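Student: after the sequence you'll find the predicted model.
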Amino acid sequence: MPSDVKNHLSGIERRLGVVGKEHAKCKVHGDYIAVIRESGERTGCPNCREKERAEEERLRKLEQFVCAHRSRAKIPRRFEGKTFADYSAKAEGQRKALEICAGYAADFGDHLKAGRCMLMLGKVGTGKTHLAVAIANFLIHERGISAIYRTVGGIIDEIRSTYDGGKGGEAEIMKILVGSDLLVLDEVGATKATDFELATLFRIINGRYEQCLPTIIVSNLGPKELPAALGERCVDRLRENGGILVPFDWESARSGVKA
């Protein structure tokens, strides 16, 4: 920076309380001119301040998104605060599942572009829903990405309620289910699938497949049993383009809890 710093102050600057200027140096961005005010305050690096403003604006928009998206996400109260940090990973299988799920969330931009789905299958009480919701929570709260949680039974009940004059309409429900960046579909295969259920699930999964949008399936079934609950065509679509299978084959965490 040249040594002839302009210390001349305009009338506007003086009215704003500026009493001088001086050379300053930012460790990151190098030389700049610091403005000195009557209070003795010296302005910092303008480039750093611009980054701070950008981050403040990002956080403001993220907060607005989270508030607006919370009701649409419909994450149950029991799971709404679940994160990767509070998942208990003591066994090797648990640590591997945590690593895969955290990686899926961190690299979600790539999975979104590819429409890459995830199948979280295995025993009851092994933390499948916890990790699935942790992915959704990370995307919502850290990235501002739309992620919603639904159970199969909840979807069927919600759609059927519209036939009796319930709030909203089937088309509106399907628009949300098919259009969200991520859908976590839980309790797949919890009950014997009816023709209506299979047809509805195909509409959702195929609709998301056509839009190249990822779906996470959470089920207590194994890979060979899953087609009976979803249909072969749905499973085939979920596996396409490198669909990720995460097995949960350890014992339930609830088994050691005394009744």
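Tutor: Perfect, thanks for sending it.
Student: use CA for all of it now, contacts and neighbours both
Tutor: OK.
Student: got the contact list for Y209?
Tutor: With contacts defined as Cα atoms under 8 Å, 6 or more residues apart in numbering, Y209 is in contact with 115, 237-238.
Student: again, only this time at 10 Å
Tutor: Applying Cα atoms under 10 Å, 6 or more residues apart in numbering, one finds that Y209 lies in contact with 115-117, 178, 202-203, 215, 234, 237-238, 240.
Student: let's bring in a second model and compare:
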Amino acid sequence: MGRLKAKSQEFSETTVVEKPDYNCHKCKDEGGYMVRKKAGETTLVRDNDQLVERILKFDSDEWQQCECAKLRQLNRLIKSSAITEEFQKMSFKNFSTDGVHPKVTEMKSKANQYYAAFDQIKGYRQNSIMLIGQPGCGKTHLLTAISNYLIHTRQVPVLYFPYKDGMNNLAANNFERKNEIMDRMKEIDVLFIDDLFKPIGGKVDVKPWQAESIFEVVNYRYLNNRPLLVSSELSLDDMLYIDEALTSRLFEMAQDFTVTIPKDMKVNYRLRKVFEK
């Protein structure tokens, strides 16, 4: 009996108690931790739905959000944006304007101006940007760069909607998810519509239900001052011919940030090697 007791005691003394396996050891997966603040330090308090600074009169413990929680939120925003991994690499820095058409340089400058002004204009009617005209000149790159910066630096929810594939999505399974998809397009903070009314085989063929669906989304965002990022290969005249009510709303929303690239295959970045010969 004594031998068994000694054996048991020996086992318990050598047993290693494993530490909990946390993803974040700083907050132990709680999303935050308590921080001691001294009297005289400033703190943020909510007043009428706004965060304002206050000076502490007494020492107090405050909950502080951990960086891991911010990172999880950012990852959720990236995933919900529907922006592919390849598109997530697009930025203003890797958009070259060496030897390009002056309008392309203007387009990059306008995209930069829009991003810089976003916080000031987002709640007004003129809060959108539209880059239209010649394909292959970088319209999608610049609007994707804006989207990436809004998500990463300001945690703004963005939804990427490629027109052609998006319309196929709406029509899939006999339109059973149409309302769900369109509601998300209406309510998201920023909607990026890429290649609006994209021509197929050089021909513009917009079905009535497609124009009606886009108009419903755009009109809702127009009435509720929700920003849009729009690219299209078509000119304003082409878009007005397809749907004047829709296009006039888009132009009003983006009138301060609209750039039209003239149709010229030499401006097509993807064909640059053809014209270098």
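Tutor: Structure received. All of these numbers come straight from a predicted model, not from anything done at the bench.
Student: out of the contacts of Y209 of structure 1, which are inside strands?
Tutor: Of those, the ones assigned to strands by DSSP state E are T215.
Student: list buried residues within the contacts of Y209 of structure 1.
Tutor: 115-117, 178, 202-203, 215, 234, 237-238 (16 or more other Cα atoms under 10 Å).
Student: make a markdown table from the contacts of Y209 of structure 1 and add distance to P247 of structure 1 to it.
Tutor: What follows is the contacts of Y209 of structure 1, written out as a markdown table (distance: Cα to Cα, whole Å):
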| residue | distance to P247 of structure 1 |
| --- | --- |
| G115 | 20 |
| R116 | 17 |
| C117 | 14 |
| V178 | 26 |
| F202 | 23 |
| R203 | 26 |
| T215 | 16 |
| C234 | 19 |
| R237 | 19 |
| L238 | 15 |
| E240 | 18 |
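Student: and S80 of structure 2, what's its match in structure 1?
Tutor: Taking TM-score structural alignment, the alignment pairs S80 of structure 2 with R72 from structure 1.
Student: okay, and that match sits in which element?
Tutor: Assigned by DSSP states H and E, R72 of structure 1 falls within helix 46-73.
Student: what residues sit buried inside that helix?
Tutor: Going by 16+ other Cα under 10 Å, helix 46-73 of structure 1 has these buried residues: 62-63, 65-66, 69-70, 73.
Student: and the equivalent of S252 of structure 1 over in structure 2, what does it touch?
Tutor: Under the alignment (TM-score structural alignment), S252 of structure 1 pairs with N268 in structure 2. The contact partners of N268 of structure 2, taken as Cα under 10 Å, 6+ apart, are 100-101, 134-138, 275.
Student: among those, give me the pair with the biggest separation.
Tutor: G138 and F275 (17.4 Å; Cα to Cα).
Student: specify which residue of these two has the higher count of neighbours.
Tutor: For G138 of structure 2 versus F275, neighbours defined as other Cα atoms under 10 Å are more numerous around G138 (21 against 10).
Student: pretty sure that one is touching E106, no?
Tutor: No. With contact defined as Cα atoms under 10 Å, G138 of structure 2 does not count as touching E106 (11.7 Å).
Student: mind checking what secondary structure T126 of structure 1 has?
Tutor: Classification of T126 of structure 1 by DSSP: H, G, I helix; E, B strand; the rest coil places it in coil.
Student: contact partners for it?
Tutor: 88, 94, 220, 247-254.
Student: what ranges do the helices span in structure 1?
Tutor: Assignment of helices within structure 1 using DSSP state H yields the ranges 11-15, 46-73, 92-106, 108-114, 128-138, 152-163, 170-179, 195-210, 226-230, 232-239.
Student: map L119 of structure 1 across to structure 2 for me.
Tutor: In structure 2, L119 of structure 1 lands on M130 (TM-score structural alignment).
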